Every structure is written in C-alpha cells, then in structure tokens.
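this is a predicted model, with the sequence first.
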Amino acid sequence: MTGLDKVIKIDVISVPFSGHLFPTLTLVKPLLEDPRFQVRVITGFQKKELVEQIGFDCLALFPDRPTVMEDIANTAKQANLFIMYQQLRANSKLIPEVFNEINRIWDSEGQPDLIIADFVAAPAGVLADRLGIPWITTIPSPVAIESRTTTPAYLGGWKPHQGTFYKWRDALGRQVIRLAKKVGLALVKKNLDTLQDFKLYREDGTEGVYSPYSILALGMKELEFRDDFPSQLKWVGYRCLSFDHLPQEQKQYFMSSKKRVLVTCGTHLKWEKERMVELAKLLSQEHPDYVFYVTLGDPSGLEHPPRMLSDNLLIFDYLPYSDVLDQMDFAIHHAGAGILMGCIEEGIPSLILPQDYDQFDNAVRAELFQVGLVSRKKTDSEVLRLFNELVSQEDWNHLKVLAQRCKAYQPTEILYQEIERLLKVKL
C-alpha cells in the first residue's frame, strides 16, 4: 500500500546529453524504490537502453533520427555567433516536433501528476503550463539563470568587482544578454508556431523557460557569488552517477603507483579533442612520473580498450567519471558543470581550460573559491607552467572544505519536500 489515493505519476523530461540527463536521473533515482511513485523518462533515443537498464520506463523521441539532438549540440568548431545561430535555428525546428510528440503521449497515455524537466527542455514547461500541471526545473548549471542585479554570465567569464564602473559594466552586460535572447527568439519565432504563447519573461521579470514553482539547482551555493536567483530556487548539491561502468578488464590500467591525472573536455567539444590529446602528449613527456588518462567522451566506445601512446599516456574513448574520479590525484578539464563538481566532491585539484558557453563562468567560480587553476591563453607554455603550479601547490584547504560541504547536501530530502509542496500531499 502507498498510503495515497493513487500512485503519483512523474514524467522526467531531458535532452539525451550526459551533463543534462545524468544529474537529473541521479536526483530522481531514489523514487524508483518508492512504490508511491511511477516515474517515466522521456529523452532522446540514444539514451533509451541505458535509462531502461537503470530501471526507469523510457519513451524515446525521434527513434527514426536517433542522433538528431546530438548532431545539433556537437559542433565541429568552437562556438561563434554564426554557429550559435545555426544551433538556435535547428533547435527551433525541432522544438515543435518535441512539443507535439509529448502532447500526443499525454493524450494517449494520460497526463502525469508532476513534470521534472531539465532546464533546456523548454517544450515541457510550456505544455505543463497550458495543461495546469506543476513542474520542477532541474539545472546543473545555475549560472545560466539570468542575473538581475549581479555580474552576468555568458560574456566570457566576468568576475565580480566593487565600484561604480563595474556596476555600469554589469548593468550593460545584463541588457546585452536580454537583447541577444530577444533577437534570437525573433529570428526563429516563425518556426515556433506551436509555442506562440511562450514568453521569454513573465510579468515579474523571471525567465519563462524555468519553472515558476520550483527550480532545483544541482550545484553548491558555496560556489556562487550571486545572490539574485529566483525565490523558488533551492540548492540541492551536485550528485551525478555516470550509470555506465568501467569494464572489468580495463581496471588493470588504473593500478599504477604513479600520480594519476584525468584529462577530459566532455562529450560535446569535438573540435577540442585533438588539441587535448596533443597537450596530454606534451605533459606526459615533461612529467614521466605521472600517468595521464585521456577520455574522448564517446559513450559508444566504453568497451574499447585504450590506446597506449606511451607508458604514461592512455587514450580512452570513454571513461565514466563516477567510476574513475576517486582514483585520480589531479584533473585537467574544461569546467563543464559535471566534471567541475565531480572534482570538488572528490577533492581533486584541477587545471581548467574553459572553451564554450557557461564554462568560462564556471572557471571564474573555481578560481575565486580556490578549487583549481585556470588557463586563459591555453598556450602550451601556459598549460605547462600552470600544471607545474598545480602539482606543486600543497595548500588546497578551500577545496577540502568544499568537498566536505558537498557531501552534506540532502538532495533526496529536498526533492520529497518539493513534491509534497507542489502536489499538496503528505509523503
């Protein structure tokens, strides 16, 4: 017996990218063990098999075009205005299809009682509002939420400063961000015929893509200098299981007594991977007493054995972070939210080379709160110098404190509280 009149049906909606889907699945996974809930995941076809292996029911979008979402996100070159416009245009054509498919599912199989949607799953929120279904936004990158009075994000990694000049700078930056969003929406609005009632901003000034009821920030408040987040936002800490597991036969490669360094730039940055391997080659030659483990971020290559370029340099197609991070002494990464928070959780000092989007803002926070060193020029000489500083630095007390505080968060408890509040039930 559940103790409720009926089982609570929850639909979890997310794009099929590891950095979006996995943190949200980690958050809701405890609900699988609770008979009071029926949880279903709606995502891209590429993740259907894995989601079902975890134990969720899964409905896959676009089974006839299994890589359509990944093809938009994974660019061959570093993002610029033209590439960003191309992505926006492609997404705007896809969004109505997603909207109609979710609507069809709910018409034929019944509506959920609650929706938990990743922060870029805009159609889910629009449809939920139309149907009067309460919804929760999960966001592993809280810097994406527009600042209203503080230093804005997505401008290359601005640091907060005191003084009149910087107040003017921040105010101008916030206006630039708003204008860019309005222009972007205007350019693709003709493709969004099913979302004509969508507004970028509500009457109270908050952004329409995030839930007006509940936003669960999958991160740490202690790693944030802003104090102007929406009132419905709650910090739940960051937990992210990879769900994929390192094959047993590959564990032999992690037995070295040398210091170990993970090198990664995530799953999306195809154009950076060759450069990353070259940097790892350089570092492995300069530091023969360290072993460098490079992951190329391709989940389809999980079972592939590594290429050993030298005794202390191994190239893996894919390494699940949650299976290998606790075996690392240092990391070199791009400041994606997942790897940044994973390193903090494990207390691993990082050399950070931000590349795109929110990574510059994440890197600023890593630097301000002293959990890693940031390479801005990203030249060979700078990377070599900063890596030497990284491995020589003995005082990582701030990192150790944050690692302890990271473990103190209670995400499951907060999730239950939000479900109770939104559905007006006692669990």
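Looks like it arrived, so ask away. Numbers count the residues shown, from 1 in each chain.

for the rest of this, base every contact and every neighbour count on C-alpha atoms.
Will do.

just give me the longest strand of this structure.
Taking DSSP state E as the criterion, the chain has its longest strand at strand 37-44.

quick one: contacts of it?
With contact meaning C-alpha atoms under 8 Å, 6 or more residues apart in numbering, strand 37-44 is reached by 7-16, 31-32, 51, 56-63, 66-67, 69.

tell me which stretches of the stretch 101-250 of the chain form helices.
122-131, 164-188 (DSSP state H, counting those that start in this stretch).

for the most centrally placed residue in the chain, what are its contacts?
Taking C-alpha atoms, centre = their mean, the centroid of the chain lies closest to residue 19, which sits 3.7 Å from it. Under the criterion of C-alpha under 8 Å, 6+ apart, the neighbours of residue 19 are 140, 337, 338.

hmm, try it at 7 Å
residue 338 (C-alpha atoms under 7 Å, 6 or more residues apart in numbering).

what does the one 5 residues further on give?
Listed by C-alpha under 7 Å, 6+ apart, the contact set of residue 24 reads residue 138.

helix, strand, or coil at it?
Here residue 24 is helix, with the state taken from DSSP: H, G, I helix; E, B strand; the rest coil.

again with residue 263
Per three-state DSSP, residue 263 ends up strand.

contacting residues around it?
292, 293, 294, 295, 331, 332, 333.

burial check on the second one, number of neighbours?
Counted with other C-alpha atoms under 10 Å, residues neighbouring residue 293 total 27.

am I right that it is in a strand?
Yes: the assignment for residue 293 is a strand, going by three-state DSSP.

just give me how far the host helix or strand of residue 385 sits from the chain centre.
Using DSSP states H and E, the secondary-structure element containing residue 385 is helix 380-392. In terms of C-alpha atoms, centre = their mean, to the nearest Å, the centre of helix 380-392 is found 27 Å from the chain centre.

show me which residues of the helix or strand just after that helix are buried.
Once the chain leaves helix 380-392, the next helix or strand it forms, by DSSP H and E, is helix 397-408. Buried residues in helix 397-408, counting neighbours by 16 or more other C-alpha atoms under 10 Å, are found at 399, 400, 402, 403, 405, 406.

list the contacts of helix 397-408.
Here helix 397-408 makes contact (C-alpha under 7 Å, 6+ apart) with 220, 237, 344, 345, 346, 347, 369, 370, 371.

check it against this one:
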Amino acid sequence: MHAILATVGTDGDVFPHLGLGAVLRTRGHRVTVAAPEPYRARAEALGLAFASLVTTAEVGQMLAHPDLFHPLRSGRMMARWGAPMIPRQYELLVRLACEPESVLVTNPGVLAGRLVQEKVRCPTASLLLQPGLIPSSISPPQMVGGLTIPSWFPYPLRSLYWLALDAAGYWLVARSLNSVRATLGLAPVRRVFRWWWSTDLVIGLFPDWFAEPQPDWPPQLRLAGFGRFDGTRNELPEDVRTFCEAGSPPIAFTLGTGMTHAKGFFRAAVAACEKLGGRGLLLTKYPEQLPARLPPTVRHCGFAPFRALLPLCGAVVHHGGVGTTAAALESGCSQLVLPLAWDQPDNAARITRLGVGVALGARQRTAGHMASALARLMTQKVRTRCHEVAVQARGDNGFEVAAGWIEELARNKS
C-alpha cells in the first residue's frame, strides 16, 4: 500500500500525519507526506517520502498575518490564503494518487484531496483531529466569537444555523473551489462543510470519552483515540529537564507553534509566576516575543516534546489546540486554556467538563486573572482528577487503530 498523508497548518496539524505515517511505515507500507515545506526534514528523518503542498514563503505569510488567530476574521484570512493553492495541490495529489495501491488520508481543510477522491476514485480517509469541526445539532460544539448554538434554541431550527455556516463557507471558498471543479468536469458544491468529509471513511483522532458520538455525526466517522507523536523521539533537552527538576514543578506557557503575536501573553506569564511565587517555562519558536530580561525562576525553551515535558510541570497554560490538550491529558497535567480561534473554545469546554482545567475569556488574560486561575488548578483535588483522566488517556495509541482502518479501506477498495 502507498499511503499519501496530506495536510497544511502548523505543528498541531502536521505532527499527527507524521506520527501516523511513521506507524504505517513500521507496518511495511510506503508513505508519502504531502505537507508544508518546513516539515520536509522531520518527514525524511522518519523515513517518509515528502511532497510540498505549501512553500516556506507561503507559510511565513500565513504565520505573519495578524488575523490568523482572530476569532471571527481567521476563516476569511485562511480562505483567501489557501484558495489560490487548490489547483496546484490537486495536480500534485492526483499524480501521487494515480500510483498503484494508493490510499489518500487528508486533513479536511485540504480541499484538493476530496477533488482527487471524486475525480480518480482513490480510496480516501479524512483525518479529523478535533470534534469541534463536527456540525452536530444534538450536541453542538463550542464556537468562536460567541456563535455557539444556545441550549434553549429549538432543535428543529438548529439546522438553519448549519445552513448559515455553509452559506458563509460558500462565500469564503466554494466559489474558488467550484471554478476548479468546473475545469475537472465536476458539479459545483454548495455545502462545503458537509462535502469536505471523505465519503469512504472519516477517522476521528480522539476518544469517545473526550467527545461522545452523536446520532447526527457523519455515519462514516470512527473514533480511533488520541495519537502520540510530538515531532521527535520524545527526548527532552537536558537543560530543560535540569531546570524542571531543580525546584518546584514549573508552569509551562505556550500559545502554539503558529503564534507570532504573543508579546503581551508572555509578559503576563512572567508576572503571573511572580504573583504566585512559582517558576515558569516559556515555550515559543520566536524569542523576540519574550521580555528582554527574564527572572532566574523563568526560562525560555524553543521546543520540547510535550509528553516528555508536561509530566514535570505543575500546570500548562495554552491556547486550546487539540495536540497540546491531548498531551496534557495523557501527562496528568492541569490546564489553563486561553482559547483564541478555530476549535480551541470547544476543546476548552471539554477540558472544563472533565474537571482537569479551566478556561479564561478574551478579557481575562491579565497576570492577575492567570495567577488566580492557576492557584485554583494547582490543588490536590484537581491533581487527583488529572491523574484519573490520564489513566484513560493512556489507552490504545490512536495511530495504530487508524492504521488498521486505512489498511482495511485499501483492501476493500482494491
């Protein structure tokens, strides 16, 4: 089998495809990762072939845009950024998919992948990382910008909400998508957020205790559980380990690998540590975002595998990305979530319901707010609950389960 794993985005979007690719390779399959160019070295280090879906310059443009994590403008920004790439991404993926015994596994946001499935009938699975993308009227996800369906809203009318969301999707991206479809002899699409799921298989890379399946979910959706891959072989830099073990467990602070506008967040993080009399670890690839001088109780780390780091931490303050969320759940680390956009409010709500963390609103991001929330989290009651959930989270590796389903898809479609 030749598995083609296609995705765009940052570490949280790409690492699951790399982790799944590594598992598929150990099971004897040929794997090509189609992803942004900056991930070439990581893929090749795992023995995976690589094809570039997004150039390094285009990634830089995306990360530098101030609307990337805006609760309302982020969708429009990403649509304008990504729509012009659809034709060339289709050409790349269809060339790979026409090779013998190929199976395509795509992030739903890679619209070119669904075009390939329709045009050349390549067996295709959508890899869904977060439940917040599922348009359920029975159990609606928490949406950005206060746009969540309220609990009192009559159920028969909830379908109108999703129609409105699809109308927005049509305005944002379907017109560009349909111009490409016309050149391929395919009929136009109107409800993009229903169409973008593979009709063969949708693999949810999260467990049912994190998001209970609902009767109105896509019938082809199966839940594999969380995958475990942090971009490396889980080796923690020795200087980071030494710092973590040199005193009380530090608090880890991150807004994700794609955040390039976090100066205020890191200033507040340092001040929150000082208010608590605690230690902190600031995680960012962009050190220019940090205060000019850090106190001796706070240090910077450019990158650390979370499943190695978070068991050594007293808590983690983060944006609510599902990768950070899963790693913290498995590590038994309490979570303070500051959701910004995308699926992050939904993940934050699930963390809160599990009793392993709390979330702060957009106007609750000061050092005082963070220190107060962290003080509530770092109690024996919360630590006990985190350890209980960690036992659940350390179950089957979702990548192994997903790999078996992909092999099954390939056999059934051959």
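Received, thanks. These numbers were taken from a predicted model, which means no experiment stands behind them.

so what number do they get for TM-score?
The TM-score (TM-score structural alignment, normalised by the length of structure 2) is 0.86; 402 aligned residues with a C-alpha RMSD of 3.0 Å.

can you lay out the contacts of helix 397-408 of structure 1 as JSON lines showing distance to residue 383 of structure 1?
Below are the contacts of helix 397-408 of structure 1 laid out as JSON lines (distance: C-alpha to C-alpha, whole Å):
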{"residue": "220", "distance to residue 383 of structure 1": "28"}
{"residue": "237", "distance to residue 383 of structure 1": "30"}
{"residue": "344", "distance to residue 383 of structure 1": "21"}
{"residue": "345", "distance to residue 383 of structure 1": "24"}
{"residue": "346", "distance to residue 383 of structure 1": "23"}
{"residue": "347", "distance to residue 383 of structure 1": "21"}
{"residue": "369", "distance to residue 383 of structure 1": "20"}
{"residue": "370", "distance to residue 383 of structure 1": "18"}
{"residue": "371", "distance to residue 383 of structure 1": "17"}
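
and of these, the nearest to residue 183 of structure 1?
Distance to residue 183 of structure 1 across these (C-alpha to C-alpha) is lowest for residue 220, with 32.0 Å.

if I line the two up, what does that closest one land on in structure 2?
Counting by TM-score structural alignment, residue 220 of structure 1 corresponds to residue 207 in structure 2.

its match reaches residue 227, doesn't it?
No: the criterion here is C-alpha atoms under 7 Å, and residue 207 of structure 2 misses it with residue 227 at 9.9 Å.

compare those two (neighbour count), which wins?
A side-by-side neighbour count of residue 207 of structure 2 and residue 227, using other C-alpha under 10 Å, places residue 227 first with 25 against 21.

strands - which of the contacts of helix 397-408 of structure 1 land there?
Going by DSSP E, the strands hold none of the contacts of helix 397-408 of structure 1.

who wins for most neighbours among those?
residue 371 (28 neighbours).

aligned partner of that residue in structure 2?
Alignment note (TM-score structural alignment): residue 371 of structure 1 maps to residue 356 of structure 2.

now do the contacts for its match.
Contacts of residue 356 of structure 2 (C-alpha under 7 Å, 6+ apart): 334, 335, 382, 385, 386.

now do it against residue 248 of structure 2, distance only.
Distance of residue 356 of structure 2 to residue 248 of structure 2, computed by C-alpha to C-alpha, to the nearest Å: 20 Å.

next: residue 279 of structure 2.
Residue 279 of structure 2 sits 7 Å away from residue 248 of structure 2 when distances are taken as C-alpha to C-alpha.

and which of the contacts of residue 356 of structure 2 is nearest residue 151 of structure 2?
Looking at the contacts of residue 356 of structure 2 and their distance to residue 151 of structure 2, the nearest is residue 335, at 25.5 Å (C-alpha to C-alpha).

so what's the residue count around the closest one?
When counting by other C-alpha under 10 Å, one arrives at 33 neighbours for residue 335 of structure 2.

could you do residue 296 of structure 1 as well?
Using other C-alpha under 10 Å, residue 296 of structure 1 has 25 other residues around it.

and it, what's its match in structure 2?
Checking TM-score structural alignment: residue 296 of structure 1 goes with residue 284.

reformat the buried residues of helix 397-408 of structure 1 as a markdown table; add distance to residue 130 of structure 1.
Formatted as a markdown table, these follow (distance: C-alpha to C-alpha, whole Å):
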| residue | distance to residue 130 of structure 1 |
| --- | --- |
| 399 | 44 |
| 400 | 46 |
| 402 | 41 |
| 403 | 41 |
| 405 | 39 |
| 406 | 37 |
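
what's near enough to touch the match of residue 220 of structure 1?
223, 224, 225, 226.

residue in structure 1 matching residue 115 of structure 2?
Counting by TM-score structural alignment, residue 115 of structure 2 lines up with residue 126 in structure 1.

and that match, what does it touch?
Shown in contact with residue 126 of structure 1 (C-alpha under 7 Å, 6+ apart): residue 198.

what's the distance between it and residue 196 of structure 1?
From residue 126 of structure 1 to residue 196 of structure 1 the distance is 10 Å (C-alpha to C-alpha).

now do residue 242 of structure 2 against residue 248 of structure 2, distance only.
The value you get for residue 242 of structure 2 to residue 248 of structure 2, if C-alpha to C-alpha is used, is 12 Å.

the two - which one has more neighbours?
Applying other C-alpha under 10 Å to residue 242 of structure 2 and residue 248 shows that residue 248 carries more neighbours, namely 14 against 11.

so what's the equivalent of the more buried one over in structure 1 closest to, chain neighbours aside?
Taking TM-score structural alignment, the alignment pairs residue 248 of structure 2 with residue 258 from structure 1. Counting by C-alpha to C-alpha, 6 or more residues apart in numbering, residue 290 is the residue found nearest to residue 258 of structure 1 once chain neighbours are left out, at 5.5 Å.

hmm, back to that, I'd like the next helix or strand past the longest strand of structure 1.
Under the assignment DSSP H and E, the closest C-terminal helix or strand after strand 37-44 of structure 1 is helix 48-54.

in structure 2, which residue range corresponds to that next one?
Counting by TM-score structural alignment, helix 48-54 of structure 1 lines up with residues 40-46 of structure 2.

any idea what residue 360 of structure 1 aligns with in structure 2?
Aligned by TM-score structural alignment, residue 360 of structure 1 pairs with residue 345 of structure 2.

same thing with residue 277 of structure 1?
Residue 277 of structure 1 maps onto residue 266 in structure 2, with residues paired by TM-score structural alignment.

show me what contacts the closest residue in space to residue 368 of structure 2 that isn't next to it in sequence?
Residue nearest to residue 368 of structure 2 in three dimensions, not counting chain neighbours: residue 272, with 6.4 Å by C-alpha to C-alpha, 6+ apart. Neighbouring residues of residue 272 of structure 2 by C-alpha under 7 Å, 6+ apart: 367, 368, 370, 371.
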